[in-house]
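Q: Next input, structure requested:
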Amino acid sequence: MKKFFLSLLFLIGAAAAGGYYLWQDVHRVILQPVYTQGPNKTFIVKRGVGFNRLTAMLKEAQLIDNDVYFKLYAKYYKFGRKIKAGEYSIAAGTHPLGLLQKLSSGAVVQHNVVFIEGSSAKELRAALLKYKDLLQLKSTQMSEAELLKAIGASESKLEGLLLAETYRVERGSTDIALLKRAYKSMQKLLQQQWQQRDKKLPYKTPYEALIMASIVEKETGASAERPVIAGVFINRMNIGMRLQTDPTVIYGMGDRYKGNITRADLKRPSAYNTYVINGLPPSPIATVGPEAIRAALNPEKTKYLYFVAKGNGSHQFSKSLRDHNNAVRRYQLQRKKGYRSAPSN
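A: Down below sits the predicted model:
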């Protein structure tokens, strides 16, 4: 009996020693990088993938070499249930434990999607097609009304409702989720700036301020000029003068616009022809960025009523029609195609 117990103790001790050395070996392997040199590797964890399949994929990608130890360690520390789907960037030198930590952190790759200032809603929706390998495109077959409902918008037109910004998105997310973010970002910024606005402005609602911001956005890409141009339009509104701005006419023309505006175009009745209508058009005319919104709600106070493009990206501002006409002759008559944004003579 004594001999039996000694043998049993020996076996238990041997097993314990073996287990200890095995676990030491597991720790050694789990902390030893397999991919040691080269650029970052992209590794995608698909939603619903099992841990055995995930381990096989990591081995195929040469990010681990001992799949038995990898699964043993992951099972013991319950990593299998923590793995999150998504696209990951794996740096050279990342050991298997680092892989488990990264894949369970949810620190997936973020990609940039840019909504450009001044683009139309139609152009913006078309631009989403170039992200078809990144996003799940759910909105391509939706009508404007269906899309507005999907993003939670109460307005009747999409134009101007999405904030021009660079958005960070995960691979596999939907365009609807992105558009909803852009809409909510616009609403948040617009409300914040509305609270900080010059209270003497003639806008009745934040939406009217957004309409003005879209006009300012189309009139200039020069950051310093936006508040000045907004101020010109406010000056016109305050004295009952029509806005008489070319971008609204162009927007109203739609596909009929071929690169130039004729006198007949300026006289043609349209809800967006600010040479004919009084006040603001019924909706924004473009996608708007933060600077244009700030300019529309806090315009620069001047006595300017007119401006004309110089041809170098900036404008000449004038207080009187006589000075403006002189500026037109100086800057515009030398060019084949003019761009006024001022009353026709």
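Q: from here on, contacts and neighbour counts on C-alpha atoms
A: OK.
Q: The residue positioned nearest the centre of the chain: helix or strand, and which one exactly?
A: In the chain, the residue lying closest to the centroid (C-alpha atoms, centre = their mean) is residue 167, at 3.1 Å. Secondary-structure assignment from DSSP states H and E places residue 167 in strand 166-170.
Q: Quick check: buried residues in stretch 184-199?
A: By neighbour count with 16 or more other C-alpha atoms under 10 Å, stretch 184-199 contains the buried residues 184, 185, 186, 187, 190, 193, 194, 197.
Q: from the chain's centre, how far out does the helix or strand containing residue 207 sit?
A: Residue 207 belongs to helix 206-219 when elements are defined using DSSP H and E. Mean C-alpha position of helix 206-219 versus that of the full chain (C-alpha atoms, centre = their mean, to the nearest Å) differs by 19 Å.
Q: mind listing what the residue nearest to the centre of the chain touches?
A: By C-alpha atoms under 8 Å, 6 or more residues apart in numbering, the contact list for residue 167 reads 111, 112, 113, 114, 115, 178.
Q: For the second one, give me its contacts.
A: Right, the one you point to is residue 112. Counting by C-alpha under 8 Å, 6+ apart, the residues that residue 112 touches are 166, 167, 168, 169.
Q: what's the distance between it and residue 169?
A: Distance check for residue 112 against residue 169: by C-alpha to C-alpha, to the nearest Å, it reads 6 Å.
Q: quick one more, to check against the first:
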Amino acid sequence: MIRPVLLAAGLAIIAVVAGAGYWLWSGIHEIENRSMIEEATVEPAPVEVRPGQSFAAVANQLVQRDLVTDSTRLRLHARWHGYADRIQPGEYALEPGLTVAELVRRMARGQVIQYQFTIIEGWTFGTLWEQLGLHPAVTPTLPADATESEIMAAIDRDEVAAEGRFLPETYQFARGTRDIDILRRANRALERELTRAWEQRVGQLPLDEPDEALILASIIEKETAAPEERRRIAGVFVRRLEQGMRLQTDPTVIYGLGDRFDGRLRTRDLREDTPFNTYTRHGLPPTPIAMAGRASIHAAVDPLPGDALFFVSRGDGTHHFSATYDEHRQAVRRYQLGLDEP
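A: A predicted model of the protein is given here:
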């Protein structure tokens, strides 16, 4: 009687083990091979891993969202592969065809959703700060009305004016990145680019330091959006500085007017003396007047040789360049006043 009992017990154990094995195998097979989302008419909400959150909590979140059927087998899978203790906080995208196994691998690698913030050439710092504060994925650390001095101190650039000190380009970051961290990246990128350009400057320039090149670059940025004109305009301003002429550039006057500028530059504005009025003062203004892009920075230290000392807008985004005042006066009559010189 003992042998049949032992046999029955053994068969029962085998059945249990086999059942458990099948249960585990089927779960792992699902984790490795079944897509969480087959098709999506709208983009599904990402999976969020909060700082300090355990993998067990993440697994339960996936079950609650019906992305996996069982959290136990998912935890076993993650433990077996060494992922459970390596998941990183952030947002993880869900797309059709993505398996749970691949999602967990992404969590272990920290392949979080990347957001973008683009600094546009010609922006002032005021515009940059405003737009950064509106970005939904950026975490604010300073009040919206923080002073420029407070902001620059927060990125370890005390005593440096904020205007023009951030490189225009697109920056990628994870949700929750602090505003000052994005500014710090953009500032360091600007400093690297400016240093590189200054080291590659061409010939003898009437510029004593990299900051003066940056100021000139910001004026070039505001004067033209035509890539082929940047070095020509740089050449005009460099020759004016060399000859002791005033730069007489409208964008600096407009910047000096600040909020008082209503879209129309008047004669009285050109005569009102401010530190930025290059009609009333010689040399460069005290700070940049906008964010200068790479092309304008390099144009400032590599101006195009020539004899032009004047330029006027043609009204189509390009300019007419002149070597003499008489030629410039004729160009103004033609392009600005719509008159032909008799």
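Q: Let me see the TM-score of these two.
A: The TM-score (TM-score structural alignment, normalised by the length of the second structure) is 0.90; 334 aligned residues with a C-alpha RMSD of 2.2 Å.
Q: returning to that earlier point: of the contacts of residue 167 of the first structure, just the buried ones, ChimeraX syntax please.
A: Filtering those down to the buried ones (16+ other C-alpha under 10 Å) takes a single ChimeraX command:
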select :113,115,178
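Q: what's the farthest-apart pair in the contacts of residue 167 of the first structure?
A: Pairwise distances among these were taken by C-alpha to C-alpha; the largest, 13.2 Å, belongs to 111 and 115.
Q: Determine the three-state secondary structure at the aligned residue in the second structure for residue 334 of the first structure.
A: Aligned by TM-score structural alignment, residue 334 of the first structure pairs with residue 338 of the second structure. At residue 338 of the second structure the chain is in coil, as set by DSSP: H, G, I helix; E, B strand; the rest coil.
Q: burial of residue 338 of the second structure, as a residue count?
A: Close neighbours of residue 338 of the second structure, defined as other C-alpha atoms under 10 Å, add up to 10.
Q: now do residue 99 of the second structure
A: 21.
Q: Tell me which residue of the first structure lines up with it.
A: Residue 99 of the second structure maps onto residue 95 in the first structure, by TM-score structural alignment.
Q: burial of the residue nearest to its match when sequence neighbours are not counted, as a residue count?
A: In this structure, residue 95 of the first structure finds its nearest non-sequential neighbour in residue 33, 3.9 Å apart by C-alpha to C-alpha, 6 or more residues apart in numbering. For residue 33 of the first structure, the neighbour count with other C-alpha under 10 Å is 19.
Q: got the contact list for residue 33 of the first structure?
A: 63, 64, 93, 94, 95, 96.
Q: what's the closest of these to residue 203 of the first structure?
A: residue 94 (57.0 Å).
Q: all helices of the first structure, in order?
A: 2-30, 51-60, 67-76, 96-105, 121-127, 144-150, 175-195, 206-219, 226-238, 246-253, 263-267, 290-297, 321-331 (DSSP state H).
Q: Could you dump these into TSV with distance to residue 87 of the first structure added?
A: Below are the helices of the first structure laid out as TSV (distance: least, C-alpha to C-alpha, whole Å):
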stretch	distance to residue 87 of the first structure
helix 2-30	22
helix 51-60	13
helix 67-76	20
helix 96-105	9
helix 121-127	23
helix 144-150	26
helix 175-195	17
helix 206-219	36
helix 226-238	40
helix 246-253	40
helix 263-267	51
helix 290-297	31
helix 321-331	53
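Q: What residue in the second structure is paired with the residue nearest to residue 95 of the first structure?
A: Match for residue 33 of the first structure (TM-score structural alignment): residue 35.
Q: That match and residue 244 of the second structure, how far apart?
A: 71 Å.
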